[in-house]
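Please find the sequence and the predicted model below.
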Amino acid sequence: MDQDRTNGRAGADDDPRSFELLAESVGTLFWLADWNTHQLLYLNGAYERITGHPAEELFEKPSAWLARVDPAHRDLIVNDMLNEERQGRFDRTIRIFRPEGEARWVRLRGYPVCDDRGRVTHLAGTGDDITERKNALEGLRATRDAYRSLAENAGDLITRHALDGRILYASPSMEDLLGFEPGRTIGARLPEWLAPEEVEAMARRGLERLDSGQPELFEFPVRHRDGSRRILQSSCRLLFGEDGQPQEVVAVSRDVTKQQQAAQALVESEERFRQLAGNIDGIFWLVDWKSGRVIYQTPAIERLWGDDPVESADAPFVWVTRVHPEDRPLLQQGVERLRSEGRFEATYRIVRPDGELRWVRSRGFAIHDAHGEIERLAGLAEDVTDRRRLEERVQQTQKLESLGVLAGGIAHDFNNLLTGILGNASLVLEQLPADSGAYAMIQEIDHAARRAADLCSQMLSYSGRTTLVMRPLDLTGVVRDILPLLAAPLRGTVVEYDLDERLPPIRGDATQLGQIVLNLLTNALEALGDAPGSIRIRTGTGFVDAATLRESYLKEELPAGDYVHLEVADSGCGMDLDTQRKLFEPFFTTKFTGRGLGLAAMLGIVRGHGGALILDSAPGEGSTFRVLFPAREGARVTRPEGTPVRKRDATDATILVIDDEAVVRSVAERILRDGGYRVLCAADGQSGLDLHRDGNGSVGAVLLDLTMPGLSGEEVLRELRRRSGALPVVLMSGYTESEVGGPIRELGYGGFVRKPFASRALLDPVREALAAREGPRPGFPS
């Protein structure tokens, strides 16, 4: 019986051996069962290979194989086999389990076997292990689902295109990017969304670039459904069929409109920054902290530094060598502040390639990385040279003004004191015979008082409170007029003269300009000392630019133009920078003797003439002083002419003296009484007005001090003019006549006496005022 089963005779007409050889040589499961009894008649070896169970168990128990079937599939396959209507025809895929538990998928198919009368007698079937195929399909399906999920949920637009541009597939992002429903775009052509100018270009470039089979990146403008213009960036790849021919194009696209706009805005912003950076004076810079390499700096660096000091990688800190050696510690301090505070500020000097010094103010801050470490240093540098010069000028001006006020105040008070000495000395000299033993001593007192008065005059010159009689002058002529006064001191000294006889005139005060010549030559002689040397005196004219004028000691904003100059140079010991800075300060002197006011007073005279002073000196190389005065083309040089004084014999006129200084009142009273006048004295303005009122018109003239406590000289003069407009009033002051203000000039006065004064200096203005009592003098003479 077993032999019958294995040979599968079961009524087969074919050669049993041939059938068996065929069935055993293939991997497909073959089986044959009796339709009526369900007895298994044949089963090839594939059963054991597929299920892992022996075939003998089925011949003993035909239903044993159902135990190997997944319970979910058992009823299905049993119904398929026993279904009368289909007579055993079925095709079912079931899952079975091998002994070790491995699941396998098997496709079972059944076929009815009929006799000659068409009746079903047997049920034949086949089975194929499709596990690998099914797993591959499942993997492919999972991959497909994953890709579909990815495509449908991606923010980018994923499309498939036929070679003629028709859309075969579009992901849902189509609606977000272009405003179209994906389903309605199937079959549409890509050019319908391209901007017209891009259609031809895309067609020309597209396939040419895709032929390599590698992904290619395209950027092109498209039209949104709402009509707006968008920029798409697409990564495209050409897919080839099994025959190697191009089949379709897959594209992944994203909207880069905002990125393009941002990039364009960045480009425009950078261009604006370059234009701004190229036209501002400040220098923006960015430096790598560790290497010191300059990452960026604005073009203004060349205007400030004189060239472009961008350093190489081998010498990243070479620009520091341009910083003035004295100021380099300031930079080091700035670096230390940067480490501790994260920012720094420093003002220092740099030396340009041409040797010019410039002041630079740098402000910087640290840029930190993600770990809090300093990564870069950014900052701004600006040229503050002009600002520093302005500050120096302001400081110098304030200093000069303060010292000028002090010097002027001291000179005024000293002049009041000297009035008593000089006035009384002049009275005594007029009364003593020349052969008197005391005459010479009084002369010494008079001489000393006049020297003190000269000192006060220099102090007033420094303060700018001097009377300047301005007229066109020849500077060479002024020098020649002064030289005889220095003939004796200059004897034995080599003096070189280079005096231009064809100078344009300058407008100045001859006495004050003579003082400048005298002071410069005296200073040159003292610089030579006892050592042999030479002095050069030169006059000339030429154009002077604004930069040179700004470097002068006065540092005034003088206009560029033609200037006449006086130059005095000596071969003496010279001066260092510290001495030069202090040289024109009042009372500063390098000598053991002297008052230290000559050069300071000279600076005040130069300022009063709208000029400038330049000094060039160095230790051991001598000094050169160059004084500049604006040239006055077309003006005629004049020489001062004597003004005849109309003298009148003393009368019995009454003179009212109003001054708050007792010594001045006493001297004035003696001089006036000695001159034949009656005198009334008042210690302040109100007392003077009271005496004038009580005199009932007997006062012939008033000698009035300008500066008094209580009622000022101007207030007293105003009241006197209200009472008697023609009353002669002679003003007195320790300052000069130029200090007389506009309101006083409008009121008018008959003369001016500067303190200290001798008898003749007081009597002459009083006589002139009385002689001209027919009308007040309108202001001071021109």
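Yes, it's here. From a predicted model like this one, the values you see are computed outputs, not experimental measurements.

C-alpha only now, for contacts and for neighbours.
Will do.

Next, count neighbours for Leu717.
Burial measure for Leu717: 25 neighbouring residues, criterion other Cα atoms under 10 Å.

do the same with the one 10 residues further on
Counted with other Cα under 10 Å, the burial measure for Leu727 works out to 23 neighbours.

That one reaches Gly700, doesn't it?
Yes. At 7.0 Å, Leu727 counts as touching Gly700 under the criterion of Cα atoms under 8 Å.

What spatial separation is found between Met174 and Ile167?
As judged by Cα to Cα, to the nearest Å, Met174 and Ile167 stand 11 Å apart.

and what of Arg773?
119 Å.

Those two: which has the busier surroundings?
Ile167 (21 against 17).

Give the buried residues for the helix or strand hosting that one.
Using DSSP states H and E, Ile167 sits in strand 167-170. For strand 167-170, the neighbour count (16 or more other Cα atoms under 10 Å) marks Ile167, Leu168, Tyr169, Ala170 as buried.

here's the one I want to compare it with:
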Amino acid sequence: MTDGSMSASSPAELPPFRPLSPEQIAILELSPNPKLVLDAQFRVRFVNKATTVYANVDRDTLIGQNVWDAYPALRGSIFQQAYERVLLTGEPARFERHDHEGDRWQSVYAYPSDGGVIAVLEDITEQRRNTDRLRESEETLRLAQEAANIGSFYRDLRTGEAHWSDQLIRICGLDPATFEQARIRREPRLNFVHPEDSDAMRSAWRRAIETGETQTLHHRIRRADGAVRHLFTSIMLVRDESGRPARVVGTSLDTTKQRAADEERQRIDAQMQQAQKLESLGVLAGGIAHDFNNLLVGILGNASLALLEMEGNAVARECLNEVEAAAQRAAELTRQLLAYAGKGRYVIEAADVTQSIQDMSALLRSATTKSTSIEFELTPALPRIEVDLNQFRQVVMTLVTNASDALGEKYGTVRVITGRQEVSAEYLAACVPGTVSSPGTHVFVEVRDTGSGMDATTLRRMFEPFFSTKFTGRGLGLAATMGIMRAHQGAIRVYSEPGKGTTVKLLFPSRTEPSTVIPAAEWRHEGRVLIVDDESSVRAVASSLLRRRGMRITEAVDGADAVERFAVSPREFSLVLLDLTMPVQSGDRTLQALRALRPDVPVLMMSGYNETDVKRDVGPTVAFVQKPFTADELYEAVRGVLGIGRR
């Protein structure tokens, strides 16, 4: 195929193209290699920055064009071969080519993603050269080991004579001084190779003799004392003068310690990668919290103002209440991302488990695969539990996505169940080790799947940090789930068998005392407030709300503007409402400047981050209100700072 089109009957059926998420775009942008995203019609849907630099193109003009029309030189290239192979088979494809003139190697790797195809261009010249160097190095090492008599052996194919070096005898746990070399010939079955690796060893010997090519393999042996060691063995055929097979020679290197060191290094590398990923997510979450929450302040604040102005229109009030509820759910999504990135702890509150899961049911459905049927069996009127709702929702999301992943491509069911249970000490003893709950009444959330289940080894390790049976980067993780449950004085019970699915039950101690919501008290204050925020919508909402309580307002567009206005008459201001993240001068630096002018000025800090993180950055002496806020939340925060209108 050279015309950039596919036949109607041959291509694999791709789902409709889905636009890339911000997270996918961020990952593609971070790649140092050129990456392109095409849909099934070969239209360019995305190119990363590395592509624009490599090809010297303007991404805005390229988006939406047919790639072969935009770059006719690519027709018939490995680009087109890779894309068409993916569309034809639905499977990833890789093609390589060698530029003989420049003596360079290039690789194109393409794979399907969300109804499109992503291709990665990479210069693999150094990889190819390194592979060649490694092959030469291995040959040099083999000869050096043979010359140094390091774990060497040989067998004469004509006479059957065999010999092991002293080092190989020691590796096998024997004493060279008492070992008779003749035993190898008298006892041809004398073999320390681990039974599970015997077939691979025999196959390596056979290939070496039949093809004349050097064979290498990693394998285990069981020493004379029963200990298991890991070896790296090379097997080479030596021919006589007439070219006929004469001997098989080889070396065996004990790699047990090296293998343990490699596993430890891989474990540390995995931890570092996880930490770097979370750090990147933290930066991304910070930007989302600042920009998105500022928008939500305008939505929530103006909805609150409209409700305050509206008296008799019940239909309009109901619509505004829905606007408030939707904006609050959007704010919770932002806080979930912050929690995922490790941005501190959140406020514990009395929560209705059933209602919380009902509120996130649509989100749970969207997180499962198309082959997953999710069902809810939610018990109403359960006792409330003391819980951080953001962390609770993330734990439930983790369990549901894990359950959906366990189904693979097969159709199956994930069932989410809530209920009440009296838990005994014996029951808790059978829960996952490390739980800290006490006997008594518990509220549970149970997630069941009809997937493949887990064996005993996986079941034991499922809550270990960085342990996974699937690809990485899939959300909160079960290790964090265990930490969250421990922080909530909860317990986890797991039931699973291969072929019978998995059930994970979260148990939370129930709350005994009733929970009530007290509305903010009416109060008025005639002081002056300095409102500092770079977003005009935030300033407008806060100003309108506080003017309704009799306060006079001075607005500042950034930290430097705030310090300049405050310095004119520091004692005039009863309160400073200060944003944490601003251009020109950040909130923490502005706070220091204001306190230098007047140490006792009351300050109410605003931020999309949680209170724990903010006070860690600016100190515990400031009050806090989290964006986005409703009218009642802002009034309550201001009342608390000024110590007025107490109930």
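Cool, got the structure. Predicted, not measured: the structure shown is a model, and the values here were computed from it.

Drop the TM-score for these two in here.
Between these two chains, after superposing, the TM-score reads 0.50 (TM-score structural alignment, normalised by the length of structure 2); 421 aligned residues with a Cα RMSD of 5.9 Å.

hmm, back to that, the next helix or strand after the strand holding Ile167 of structure 1 aligns to what range in structure 2?
Once the chain leaves strand 167-170 of structure 1, the next helix or strand it forms, by DSSP H and E, is helix 173-178. Per TM-score structural alignment, helix 173-178 of structure 1 has no counterpart in structure 2.

Identify each buried residue in the very next helix or strand once past helix 173-178 of structure 1, please.
Later in the chain than helix 173-178 of structure 1, the nearest helix or strand by DSSP H and E is helix 182-185. Across helix 182-185 of structure 1, burial judged by 16+ other Cα under 10 Å covers Pro182, Thr185.

okay but Thr347 of structure 1 is in contact with Gly364, surely?
No. When contacts are counted by Cα under 8 Å, Thr347 of structure 1 is not listed as touching Gly364 (11.9 Å).

between the two, which one's more packed in?
Gly364 (21 against 17).

Can you tell me the element that one falls in?
Per DSSP H and E: strand 357-368 holds Gly364 of structure 1.

Please apply the same query to Ala251 of structure 1.
Using DSSP H and E, Ala251 of structure 1 falls in strand 246-255.

okay if I get the buried residues of strand 167-170 of structure 1 as CSV plus distance to Asp369 of structure 1?
Shown next, in CSV, are these (distance: Cα to Cα, whole Å):
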residue, distance to Asp369 of structure 1
Ile167, 48
Leu168, 49
Tyr169, 47
Ala170, 44
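
Leu140 of structure 1: which of the residues you listed is nearest?
Tyr169 (19.0 Å; Cα to Cα).

can I assume the closest one is in contact with Thr159?
Yes. Under the criterion of Cα under 8 Å, Tyr169 of structure 1 makes contact with Thr159 at 5.2 Å.

Give me the neighbour count for Ala683 of structure 1.
Ala683 of structure 1, neighbours per other Cα under 10 Å, totals 16.

and if you look at Val568 of structure 2?
9.

just Gln421 of structure 2 next, same as before
Gln421 of structure 2: 15 neighbours (other Cα under 10 Å).

nearest residue to it other than its sequence neighbours?
His442 (5.3 Å; Cα to Cα, 6 or more residues apart in numbering).

who's in contact with that neighbour?
Contacts for His442 of structure 2 (Cα atoms under 8 Å, 6 or more residues apart in numbering) come out as Arg420, Gln421, Glu422, Val423, Leu507, Phe508, Pro509, Ser510.

Look up which helix or strand it falls in, please.
Per DSSP H and E, the secondary structure element for His442 of structure 2 is strand 440-449.

where exactly do the strands run in the stretch 451-600 of structure 2?
Taking DSSP state E, counting those that start in this stretch as the criterion, the stretch 451-600 of structure 2 contains strands spanning 491-496, 502-509, 528-532, 552-556, 573-579.

Same check on the stretch 251-400 of structure 1?
Using DSSP E, counting those that start in this stretch, strands in the stretch 251-400 of structure 1 cover 283-288, 294-297, 343-351, 357-368, 374-383.

can you tell me how far the residue nearest the centre of structure 2 sits from Leu278 of structure 2?
Closest residue to the average C-alpha location of structure 2: Gly473 at 2.8 Å, with Cα atoms, centre = their mean. The spacing between Gly473 of structure 2 and Leu278 of structure 2, counted by Cα to Cα, is 10 Å.

same question, Phe79 of structure 2
For Phe79 of structure 2 relative to Leu278 of structure 2 (Cα to Cα), the value is 33 Å.
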